[in-house]
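Asker: after the sequence you'll find the predicted model.
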Amino acid sequence: MKTKLFSVVAFLMLLGSCNKPKLIEIDSERLLETVKILSDDSYEGRAFSKPGSKKAQNLILERFNEAGLQPVFNNNLLQEFSHTFKGKNRQDVFPIEKPNQNYSNVPDTTAYGANIVGMLKGESAKSIVITAHYDHLGIRDDKIYNGADDNASGTAALFTIAEYFKTRPTKHNLIFAAVDAEEIGSLGAEYFLKNYSDKSNINLNINLDMIAHSDYDPELFGCGLFHYPDLRRPLEKINSDKVILLFGHDDPENTEQSDWTFSSDHRVFHRQKIPFMYFGVPDHKDYHRHTDTFGSINQEFYVEAVKIIIQAVENLDEHLAD
């Protein structure tokens, strides 16, 4: 996610809408508390394969079970995987203690991670996969990179969205995937999709990454309509009196906007020609810094952003079932 750019067309569309915002009831206090927990120092930045990551996995498993999610892989919500970092390339994730050591002599390193994946059964065999990565940057230079916005915010939203739809049946199966290792190349999302048995049944990926921090106007971006314009109509029906939903950051020919098409885990689905909608905010002053803490997020904005995403899931579920 790169620079902020105001979408005049989307803003005028929002102003011109006279529909009353839909009432979406969620447990906002628990949503915020979950972000606070996941971005606590005790999770040590949730770096891939580190103890803090395992702690996050346990919390996600607990919340997925509470939401009544059913396993997608081998009767287990936990989808474990490993990755071997080749020689000198491994220092980006596992720095060695002697910075002057010749990295060309560093041995290969195998690390272990896990996705947590569960499903709410729908009325058809088709599925919408809702993803959010839970890993972050860990500890660097003795500072904990807590990753409250990036991406405790998206992870906590998974639980709230699952709880909302737990008693509201959908046309599609809703698959919730808290994926690992986004920060080092979307390894978890790739492993999920590689091992998903019937990709032709996935109608859409909705990816949540950084949805809790708006430094400027209260703007949430939906990225993907340039590639999948058929998704525009259901999203234009979404209304909010607190957050502006804008569209863009997906046209590679638009030199005035940064292109987010390959900026997060949705890229894995896009490369397999599976439509995606990515919800996020532009990079802010705390992006990939140790200052991305619970205290730096915009709480009211975040709660409303999650409600907007719930509306998007509802509308897209109906639209893609037609």
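Answerer: Perfect, I can see it now. Numbering: from 1, shown residues only.
Asker: could you use CA atoms for every contact and neighbour count after this?
Answerer: Noted.
Asker: residues contacting the spatially closest residue to residue 224 that is not a sequence neighbour?
Answerer: Sequence neighbours aside, residue 277 is the residue nearest to residue 224 in space, at 5.1 Å (criterion: Cα to Cα, 6 or more residues apart in numbering). Residues counted as contacts of residue 277 (Cα atoms under 8 Å, 6 or more residues apart in numbering) are 204-207, 222-225, 266.
Asker: quick one, helices of the chain?
Answerer: For the chain, the helices defined by DSSP state H cover 8-16, 28-38, 51-66, 153-165, 187-194, 232-236, 266-271, 299-321.
Asker: just give me the neighbour total for the spatially closest residue to residue 24 that is not a sequence neighbour.
Answerer: The shortest distance from residue 24 to any non-neighbouring residue, by Cα to Cα, 6+ apart, is to residue 307 (6.1 Å). Close neighbours of residue 307, defined as other Cα atoms under 10 Å, add up to 24.
Asker: and residue 307, how far is that from residue 60?
Answerer: Separation of residue 307 from residue 60 (Cα to Cα, to the nearest Å) stands at 20 Å.
Asker: second structure follows, compare the two:
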Amino acid sequence: MKQIFTFAVVTAFLSLAGCSSLSSNKIEIDEQVLLSNLKELASDSYEGRGFSKPGNYRAQEFIASQFELLDLEPFFSEGYIQKFPYTFSGKRRQRMFPIANPDKDLKNVPDTTVVGGNVLVQIKGKTDKIIIITGHLDHLGIRNGKIYNGADDDASGTAALISMAAYFKKNQPNHTLVFAAVDAEEIGSLGADYLVKNFPTDLSKVVLNINMDMIAHSESELYASGLYHYPQLKKSLEGIETPLTLLFGHDEPKNKELDDWTNSSDHRIFHNQKIPFVYFGVEDHKDYHKDTDTFENINQEFYVNAVKLITKAIQNFDTDLK
């Protein structure tokens, strides 16, 4: 996820008054299933879910199996997994697929083409306008013999997608909701980029992207970023009752106190297409991009409440957006 560490303090609290939104605690999800899916995706058996590695493919199949258990409709006619090719060359190829004693200019390093995979389902609404909810399924894989499990980054967002899809399967939305576990965020948002460039319907139908990347590792603070660019989205977030502290920020380029997260994760792909986004995430923590980002080190209570809050936010956007 984010490549820049942040040291600044909070700048803005969301107002909790004057809104008729229901409490986020009224959102009912199976907390045990949510946590079980996060623990599964962050387990050693997935080997850190490195892009194009066996553990990553196992993660794709696991996510697809959970969607299938919920009897959810694939977004693509070919099935739950949207496969895409990517060719590594030069220094990137040598870094990802090292060979012994390459020439200094890497001329003898052959290109390597691999296959990635996004896992997507849809819940059709009363309109064909789309809200797409994303979280990335990949992480850093195995480095120097250590497994980088990526529990917060971003098994947390991916497991949330499954629980949110289960919720909206029982609570039909107005908009068509697409739940997308996208691949290869860690090496440049390749999966999100491929999805946007190969969208199965008119991309102009997408009215909003909700992106979740690191939503499980904080004591109390969750950010909703992007409102500097899309202030019209603010009203749907006001008044959500939650035990968490929901904050705005990390989206203003000239703000010297808070890092700008506008381009920090997959939401930038949608933003570049002029599609409004709200990015939910926490600030970088001691386990960020380390092998200590494990299920044992997340805050389970915070995570459950974050998923409920974001689910309620999606419900509000679904009601408020036209």
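Answerer: Ah, there it is. Note that the structure is a prediction, hence the values are computed from the model and not measured.
Asker: quick one on the thing from earlier: and which of the contacts of residue 277 of structure 1 is nearest to residue 272 of structure 1?
Answerer: residue 266 (10.2 Å; Cα to Cα).
Asker: residue 247 of structure 2 contacts residue 16, doesn't it?
Answerer: No: contact criterion Cα atoms under 8 Å: residue 247 of structure 2 and residue 16 do not qualify, at 11.2 Å.
Asker: and the two? which has more neighbours close in?
Answerer: Each of residue 247 of structure 2 and residue 16 has its neighbours counted (other Cα under 10 Å); residue 247 has more, 20 against 14.
Asker: quick check: that one vs residue 283 of structure 2, distance?
Answerer: With the distance defined as Cα to Cα, residue 247 of structure 2 ends up 11 Å from residue 283 of structure 2.
Asker: ok, now residue 99 of structure 2?
Answerer: Residue 99 of structure 2 sits 37 Å away from residue 283 of structure 2, going by Cα to Cα.
Asker: just want to know which of the two has more residues nearby.
Answerer: residue 283 (19 against 12).
Asker: ok, that one touching residue 6?
Answerer: Yes: contact criterion Cα under 8 Å: residue 283 of structure 2 and residue 6 qualify, at 6.8 Å.
Asker: just give me the match in structure 1 for residue 316 of structure 2.
Answerer: In structure 1, the residue matched to residue 316 of structure 2 (TM-score structural alignment) is residue 315.
Asker: what about residue 55 of structure 1, how many neighbours?
Answerer: Count around residue 55 of structure 1 with other Cα under 10 Å applied: 15.
Asker: tell me how far the most centrally placed residue in structure 2 lies from residue 249 of structure 2.
Answerer: The residue lying closest to the centre of structure 2 (Cα atoms, centre = their mean) is residue 135, at 1.8 Å. Separation of residue 135 of structure 2 from residue 249 of structure 2 (Cα to Cα) stands at 20 Å.
Asker: which position in structure 2 pairs with residue 92 of structure 1?
Answerer: In structure 2, residue 92 of structure 1 lands on residue 95 (TM-score structural alignment).
Asker: which ones are touching that match?
Answerer: Going by Cα under 8 Å, 6+ apart, the list of residues near residue 95 of structure 2 is empty.
Asker: ok, the residue mapped onto residue 222 of structure 2 from structure 1 to residue 293 of structure 1 distance?
Answerer: By TM-score structural alignment, residue 222 of structure 2 lines up with residue 220 in structure 1. Distance, residue 220 of structure 1 to residue 293 of structure 1, using Cα to Cα: 19 Å.
Asker: of the two, which one has the most company?
Answerer: Taking other Cα under 10 Å, residue 220 of structure 1 and residue 293 do not tie; residue 220 has more neighbours (26 against 22).
Asker: now for the aligned partner of residue 187 of structure 2 in structure 1: which residues touch it?
Answerer: With TM-score structural alignment as the criterion, residue 187 of structure 2 lines up with residue 184 in structure 1. By Cα under 8 Å, 6+ apart, the contact list for residue 184 of structure 1 reads residue 93.
Asker: next one: residue 60 of structure 1
Answerer: 116, 178.
Asker: that one matches what in structure 2?
Answerer: Checking TM-score structural alignment: residue 60 of structure 1 goes with residue 63.
Asker: repeat for residue 29 of structure 1
Answerer: Residue 29 of structure 1 maps onto residue 32 in structure 2, by TM-score structural alignment.
Asker: distance check, the residue nearest to residue 24 of structure 1 against residue 27 of structure 1.
Answerer: 11 Å.
Asker: what's the answer for residue 316 of structure 1, then?
Answerer: 23 Å.
Asker: more neighbours: the two, which one.
Answerer: Remark: of residue 316 of structure 1 and residue 27, residue 316 carries more neighbours, 23 against 11, as counted by other Cα under 10 Å.
Asker: show me what contacts the residue nearest to the more buried one when sequence neighbours are not counted?
Answerer: The shortest distance from residue 316 of structure 1 to any residue other than its chain neighbours is 6.0 Å, reached at residue 234 (Cα to Cα, 6+ apart). Residue 234 of structure 1 sits next to 312, 315-316, 319 when contact means Cα under 8 Å, 6+ apart.
Asker: and residue 69 of structure 1, by the same measure?
Answerer: Residue 69 of structure 1 sits next to 118-120, 162 when contact means Cα under 8 Å, 6+ apart.
Asker: show me what it aligns to in structure 2.
Answerer: Looks like residue 69 of structure 1 aligns to residue 72 there (TM-score structural alignment).
Asker: ditto for residue 194 of structure 1
Answerer: By TM-score structural alignment, residue 194 of structure 1 lines up with residue 197.
Asker: how many neighbours does its match have?
Answerer: That count, for residue 197 of structure 2 with other Cα under 10 Å as the rule, works out to 11.
Asker: state the distance from it to residue 191 of structure 2.
Answerer: From residue 197 of structure 2 to residue 191 of structure 2 the distance is 10 Å (Cα to Cα).
Asker: if we can go back for a sec, how near is the match of residue 194 of structure 1 to residue 19 of structure 2?
Answerer: Distance from residue 197 of structure 2 to residue 19 of structure 2, by Cα to Cα: 38 Å.
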